[in-house]
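Student: The following block contains a protein sequence and its predicted model.
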Amino acid sequence: MNKKIGMRIPPKIGAGGMESVASWASSIGIDVIDVPYYNEEVKAIFEANGLEVGSIDGVGAVGQTKLLSKDEETRAEAVEALKNQMTEISRLGGKVMFMCLVPEDITMSRKEAFEIWKDTFPSIVNHAEENGIYIALEGWPGPAPYYPTLGCTPEMLRAMFNVIPSKHFGINYDPSHLVRLGIDHLRMLSEFGDRVNYCHGKDTEILHDEQYECGVIQATFGSKYDFSEGPWRYTIPGQGDVNWGKVAVRLEKIGYTGPISIELEDHRYWGSLEAEQQGIQKAKEHLEIYFK
């Protein structure tokens, strides 16, 4: 197996601008960069540094999104903006659009948001098909205590894929979210492998002592660590509960050809440029054991 290793851009590494990001990433052997936006300038910077673009954040489709607004006119404007972005990304050669579908009103139930999604997304996916764009849904469940994100559980993904069977509407496989939710991260690949359009390299450690204190729900009086809600914490690959060897085997079996992109959300490698750089490098070294 010889997968490319990519990364999303952490804040301190990104603070120096895209040229600085690209130069440093290339110097340590990163192959792919995920970006919040993509244009001619970013494309030229990546090409000059021997890098490829990975996933591109969908405009207005990451976090609380007007695509899931209760107001029909608001939704229509958001859909038009997203389609225009898809057209431009396609022209520049981009292929994967990253989305995290949190309703505009985070108190909205997932069931209600799903009904809005059914009306909104068929035309978006048709446009993606026409432009060769593959949507990758992020499985972050959203903010506590509502956890309103669409597409974070097998139950919801199954319902969504029944409505839209197109491969252009798929998932960003991120086992860290599955582990924290108690969802079998390997079984997920067995059921939804043909819908994996992108993959994140991030891990989760279940904190059993903390889990004793608050169970699987958010801690009442605050968590001990950043990137945690109490009974778990996000980590770099290799320092959590994800079985990366078995993940690699299953990704190979389903024919996944994209990169494994590091998403750095680990309190041990956060807060300074040096810490972030160390975290990316350690994550890359661990992933290369299985993917290079």
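Tutor: Sure thing, it's come through. Numbers count the residues shown, from 1 in each chain.
Student: hey, let's count contacts and neighbours off CA atoms from now on
Tutor: Fine.
Student: Name the surrounding residues that touch stretch 155-166.
Tutor: Residues external to stretch 155-166 that are found in contact with it (C-alpha atoms under 8 Å, 6 or more residues apart in numbering): 118, 122, 125, 150-151, 169.
Student: Reformat the residues you listed as JSON lines; add neighbour count.
Tutor: Output for the contacts of stretch 155-166, formatted as JSON lines (neighbours: other C-alpha atoms under 10 Å):
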{"residue": "118", "neighbour count": "14"}
{"residue": "122", "neighbour count": "15"}
{"residue": "125", "neighbour count": "21"}
{"residue": "150", "neighbour count": "26"}
{"residue": "151", "neighbour count": "26"}
{"residue": "169", "neighbour count": "25"}
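Student: Next up, a structure to set beside the first:
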Amino acid sequence: ATNMQGLEHWKCMFDAIPHENFGLNFDPSHLIWQGIDYIAAVHHFGKRIFHTHAKDTEIREDKLRWLGNQAHGWWRYVIPGFGAVRWGEYIGALRAIGYDGVLSIEHEDSAFGREEGFLAGKRYLSQFV
């Protein structure tokens, strides 16, 4: 399951479907704009993380202060390393819970071309993997 809003919804989902083969495609960028501690979420839902995306979120503080968190335009998805995700800490948390799977770069950053964005993300993330 992906893109469910809030960790309480995640908990309810896993309570309703407790099967060990039902898990998360964990994407820290979705938690950033919700103001959720994605590192704590990794530790809490660790055994449920089956896959993870490498996508970042840029928070535009000036727009957030002006528009508020219910408006659009105060955050956007960016290539890893250009946003608020603390990648070293995030990857360390994944390792700590025993995750040894794929870290897939998900490119939704309009500031980069397709190949350029993937290469920039790979260059940045290579220092942590």
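Tutor: Sure thing, it's come through. Treat the numbers as computed from the prediction; the structure is a model and nothing was measured.
Student: Put one on top of the other, what's the TM-score?
Tutor: Both chains were compared after superposition, and using TM-score structural alignment, normalised by the length of the second structure their TM-score is 0.95; 129 aligned residues with a C-alpha RMSD of 1.0 Å.
Student: Next, format the contacts of stretch 155-166 of the first structure as a markdown table and append secondary structure and distance to residue 291 of the first structure.
Tutor: What follows is these, written out as a markdown table (DSSP: H, G, I helix; E, B strand; the rest coil; distance: C-alpha to C-alpha, whole Å):
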| residue | secondary structure | distance to residue 291 of the first structure |
| --- | --- | --- |
| 118 | helix | 36 |
| 122 | helix | 35 |
| 125 | helix | 30 |
| 150 | strand | 29 |
| 151 | coil | 26 |
| 169 | strand | 25 |
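Student: for these, which one is nearest residue 243 of the first structure?
Tutor: Closest approach to residue 243 of the first structure among the contacts of stretch 155-166 of the first structure (C-alpha to C-alpha): residue 151, at 22.3 Å.
Student: so what's that closest one up against?
Tutor: Counting by C-alpha under 8 Å, 6+ apart, residue 151 of the first structure touches 101, 137-139, 157, 160.
Student: residue in the second structure matching residue 233 of the first structure?
Tutor: Using TM-score structural alignment, the equivalent of residue 233 of the first structure in the second structure is residue 76.
Student: In PyMOL, how would I select the buried members of the contacts of residue 151 of the first structure?
Tutor: Here the buried members of the contacts of residue 151 of the first structure are turned into a PyMOL selection, burial being counted by 16 or more other C-alpha atoms under 10 Å:
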select buried, resi 101+137+138+139+157+160
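Student: Just the ones of the contacts of residue 151 of the first structure in strands?
Tutor: Assigned to strands by DSSP state E, the following of those qualify: 101, 137.
Student: out of the contacts of residue 151 of the first structure, who's nearest residue 111 of the first structure?
Tutor: Checking these against residue 111 of the first structure by C-alpha to C-alpha gives residue 160 as the nearest, at 11.3 Å.
Student: quick one on the thing from earlier: with distance to residue 242 of the first structure as extra columns, can I get the contacts of stretch 155-166 of the first structure in TSV?
Tutor: Formatted as TSV, these follow (distance: C-alpha to C-alpha, whole Å):
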residue	distance to residue 242 of the first structure
118	33
122	34
125	31
150	23
151	20
169	25
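Student: if we can go back for a sec, ok, so what distance separates the match of residue 233 of the first structure from residue 110 of the second structure?
Tutor: Counting by C-alpha to C-alpha, to the nearest Å, the separation of residue 76 of the second structure from residue 110 of the second structure is 10 Å.
Student: Endpoints of stretch 29-38 of the second structure, how far apart?
Tutor: The distance separating the two terminal residues of stretch 29-38 of the second structure, taken as C-alpha to C-alpha, comes to 9 Å.
Student: Can you check which part of the first structure it sits on?
Tutor: Residues 176-185 of the first structure are where stretch 29-38 of the second structure aligns, taking TM-score structural alignment as the criterion.
Student: Give the buried residues for the matching stretch.
Tutor: Residues of stretch 176-185 of the first structure classed as buried by neighbour count (16+ other C-alpha under 10 Å): 176-181, 183, 185.
Student: mind giving me JSON lines with these and columns for distance to residue 210 of the first structure?
Tutor: Listed next are these as JSON lines, based on distance: C-alpha to C-alpha, whole Å:
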{"residue": "176", "distance to residue 210 of the first structure": "18"}
{"residue": "177", "distance to residue 210 of the first structure": "18"}
{"residue": "178", "distance to residue 210 of the first structure": "18"}
{"residue": "179", "distance to residue 210 of the first structure": "15"}
{"residue": "180", "distance to residue 210 of the first structure": "13"}
{"residue": "181", "distance to residue 210 of the first structure": "15"}
{"residue": "183", "distance to residue 210 of the first structure": "19"}
{"residue": "185", "distance to residue 210 of the first structure": "22"}
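Student: Format the residues you listed as JSON lines; extra columns: distance to residue 32 of the first structure and secondary structure.
Tutor: Supplementary listing: these in JSON lines, determined by distance: C-alpha to C-alpha, whole Å; DSSP: H, G, I helix; E, B strand; the rest coil:
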{"residue": "176", "distance to residue 32 of the first structure": "20", "secondary structure": "helix"}
{"residue": "177", "distance to residue 32 of the first structure": "22", "secondary structure": "helix"}
{"residue": "178", "distance to residue 32 of the first structure": "24", "secondary structure": "helix"}
{"residue": "179", "distance to residue 32 of the first structure": "25", "secondary structure": "helix"}
{"residue": "180", "distance to residue 32 of the first structure": "27", "secondary structure": "helix"}
{"residue": "181", "distance to residue 32 of the first structure": "28", "secondary structure": "helix"}
{"residue": "183", "distance to residue 32 of the first structure": "28", "secondary structure": "coil"}
{"residue": "185", "distance to residue 32 of the first structure": "24", "secondary structure": "helix"}
